[in-house]
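J.: Whatever this is, show me its structure:
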Amino acid sequence: MLSRFDRIKIAKKVAEELEEGSIVNLGVGIPTLIPDYLNGKKVYLQSENGLLGIGPTPDEEHINMDLISASKKPITMDKGASLFDSSDSFVMIRGGHVDVAVLGALQVDRYGEIANWTIPGKTILGVGGAMDLVAGAKKIILASTHQAKNGQPKLINELTFPSNGVRKADMLVTEHAVFKFTDYGPELSEILSDISIDELRKITGTKFKEKITT
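T.: Got it, this is the predicted structure:
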């Protein structure tokens, strides 16, 4: 099971990748940690249930469950934040006004095609906004564990779970590494743990090129 330290490490790395002034939608799971690790960088965090301007996670004394994210987690609002109908939120998403979507992943293929909404044979609670975000956001960053709970790699040659759509992710950040997706497959751009390249290859379900910058 992924430790809280590793989850925070992934969130911090994604936060580094976000550009000042960008509008960013945060998906369920690890992405919800990002507001606490922006280190003063001004980005506009959007929640698809109708909020632009998510602030840091509240402490226990200041939790108000009337103010939650689309992940049903308690949040705060930054100064100048705005609330609106969820239908207006999806106008933003479908209209191409979200610069970056940070999503979790069940699987991602070697070209960045994403499966993150259902596992075959398991109960489906609802697709949510994942397909809209994949289609509408200008850039897609995946923040995910390197392997599933059963030990299977999430970065694989070909999806076996239902796809979110033909739109591809730009980047995958795991507890071990950062990959960027190209027309020729994934490129390893950074190592985030003490794992060796050979060990990383063994727990990754597809071949990748090394393009690490120092």
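
J.: hey, let's count contacts and neighbours off CA atoms from now on
T.: Will do.

J.: contacts for stretch 19-29?
T.: 32, 41-48, 70-71, 97-104, 130 (Cα atoms under 8 Å, 6 or more residues apart in numbering).

J.: for L67, what are its contacts?
T.: Contacts of L67 by Cα under 8 Å, 6+ apart are P74, I75, T76.

J.: what about the nearest residue to the last one once chain neighbours are set aside, how many neighbours?
T.: Once flanking residues are discounted, T76 sits nearest to G55: 4.7 Å by Cα to Cα, 6 or more residues apart in numbering. In terms of burial, G55 registers 17 neighbours under the definition other Cα atoms under 10 Å.

J.: so what's G55 up against?
T.: Counted by Cα under 8 Å, 6+ apart, G55 has contacts P35, D36, L45, I75, T76, M77, D78.

J.: Second input sequence below; structure requested for side-by-side comparison:
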Amino acid sequence: MPKNYIAQRIGKEFKNGMYANLGIGIPTLSADYIPEGVEVFLQSENGALLFGPKPQRGMSNPDLSNAGTEPITMLPGGSLFDINASFAMIRGGHIDMTVLGALEVDQHGNLASWKIPGKCLSGMGGAMDLLYGCKKVIAALTHTDKYGHSKIKKQCALPLTGAHVVDMIITDKAVFSVTGEGIILDELAPGVTVTEIIDLTEADIINIDDWKNNEK
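T.: Next comes the predicted model:
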């Protein structure tokens, strides 16, 4: 499953002692892929700190959930608090990393996640605060939409959630770093070729020639 692969790859970004926020959707799946021996303080914008994988079936507590209202398991030492305290952590720069889903990202580090013209969606939520308050921003999304169109754009077409905020992009096809000069291809997913990435990526990849040379 593409989403599970993305979640597993997100898990490799967790570092010991890190405070990390997981957005709704694919990012929350990564709570199940924290590497063994790594202690991560997962924070949820609705007011939870230090939670772990989803509980086993029949073991969930209806009062314990992440930002996507999915059940969570609180770990020893974990705490619950109101949303004011949660956003004080975020806006105060106390969260090391946030992983957010997106509708589109582009080569300038822009991210669009909250509005599709003609559709009624719930709004931006806390994404704007997370994009500007967290020290590192990872965008996690499938590489293309259901029609095969690239979500990794030269310029986002949808209304932005944040401008020049993304540090890393993780898709089911590849991993990119976002720099002031553009995006850099860091990794290919297993079985994915450079040619496939070129065909499926609208954005300019500044080191793509190096990858083409290595593939020969």
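
J.: re earlier: who wins on neighbours among the contacts of L67 of the first structure?
T.: I75 (22 neighbours).

J.: and that one, what pairs with it in the second structure?
T.: When the second structure is aligned by TM-score structural alignment, the residue opposite I75 of the first structure is I72.

J.: again, but for D66 of the first structure
T.: Checking TM-score structural alignment: D66 of the first structure goes with D63.

J.: Contact partners for K207 of the first structure?
T.: R110, N157, G185, P186, R201.

J.: where does it land in three-state SS?
T.: coil (DSSP: H, G, I helix; E, B strand; the rest coil).

J.: That one maps to what in the second structure?
T.: In the second structure, K207 of the first structure lands on D204 (TM-score structural alignment).

J.: if we can go back for a sec, over in the second structure, see which of the contacts of K207 of the first structure survive.
T.: Contacts conserved in the second structure for the contacts of K207 of the first structure, using both residues aligned by TM-score structural alignment, their matches' Cα atoms under 8 Å: R110, N157, G185, P186.

J.: CSV for the residues you listed, including distance to I93 of the first structure and secondary structure?
T.: Converted to CSV, those look like this (distance: Cα to Cα, whole Å; DSSP: H, G, I helix; E, B strand; the rest coil):
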residue, distance to I93 of the first structure, secondary structure
R110, 25, coil
N157, 29, coil
G185, 27, strand
P186, 26, strand
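
J.: which of these lies closest to A177 of the first structure?
T.: P186 (11.5 Å; Cα to Cα).

J.: so what corresponds to that closest one in the second structure?
T.: Using TM-score structural alignment, P186 of the first structure lines up with I183 in the second structure.

J.: you'd agree its match is up against Q107?
T.: Yes - when contacts are counted by Cα atoms under 8 Å, I183 of the second structure is listed as touching Q107 (5.5 Å).

J.: in the first structure, which spans are helices?
T.: 4-17, 86-94, 130-136, 197-202 (DSSP state H).

J.: I'd like those helices as JSON lines, with mean neighbour count and distance to V28 of the first structure appended.
T.: Below are the helices of the first structure laid out as JSON lines (neighbours: other Cα atoms under 10 Å; distance: least, Cα to Cα, whole Å):
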{"stretch": "helix 4-17", "mean neighbour count": "18", "distance to V28 of the first structure": "12"}
{"stretch": "helix 86-94", "mean neighbour count": "17", "distance to V28 of the first structure": "16"}
{"stretch": "helix 130-136", "mean neighbour count": "22", "distance to V28 of the first structure": "10"}
{"stretch": "helix 197-202", "mean neighbour count": "11", "distance to V28 of the first structure": "26"}
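
J.: Make JSON lines out of those helices and add distance to A115 of the first structure.
T.: Rendered in JSON lines, the data for the helices of the first structure read as follows (distance: least, Cα to Cα, whole Å):
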{"stretch": "helix 4-17", "distance to A115 of the first structure": "19"}
{"stretch": "helix 86-94", "distance to A115 of the first structure": "19"}
{"stretch": "helix 130-136", "distance to A115 of the first structure": "9"}
{"stretch": "helix 197-202", "distance to A115 of the first structure": "21"}
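
J.: follow-up on the earlier one: now which of the contacts of G55 of the first structure would you call buried?
T.: The neighbour count (16 or more other Cα atoms under 10 Å) marks P35, D36, L45, I75, T76, M77 as buried among the contacts of G55 of the first structure.

J.: I'd like to know how far the nearest residue to G148 of the second structure once chain neighbours are set aside sits from I152 of the second structure.
T.: The shortest distance from G148 of the second structure to any residue other than its chain neighbours is 7.7 Å, reached at L200 (Cα to Cα, 6+ apart). Taking Cα to Cα, to the nearest Å as the measure, L200 of the second structure falls 8 Å from I152 of the second structure.

J.: Equivalent analysis for M168 of the second structure, please.
T.: For M168 of the second structure, the distance to I152 of the second structure equals 12 Å [Cα to Cα].

J.: Which one of the two is surrounded by more residues?
T.: Using other Cα under 10 Å, the more surrounded residue of M168 of the second structure and I152 is I152, with 25 against 20.

J.: Does that one touch V105 like I think?
T.: Yes - between I152 of the second structure and V105 a contact is recorded at 5.3 Å, counting by Cα under 8 Å.
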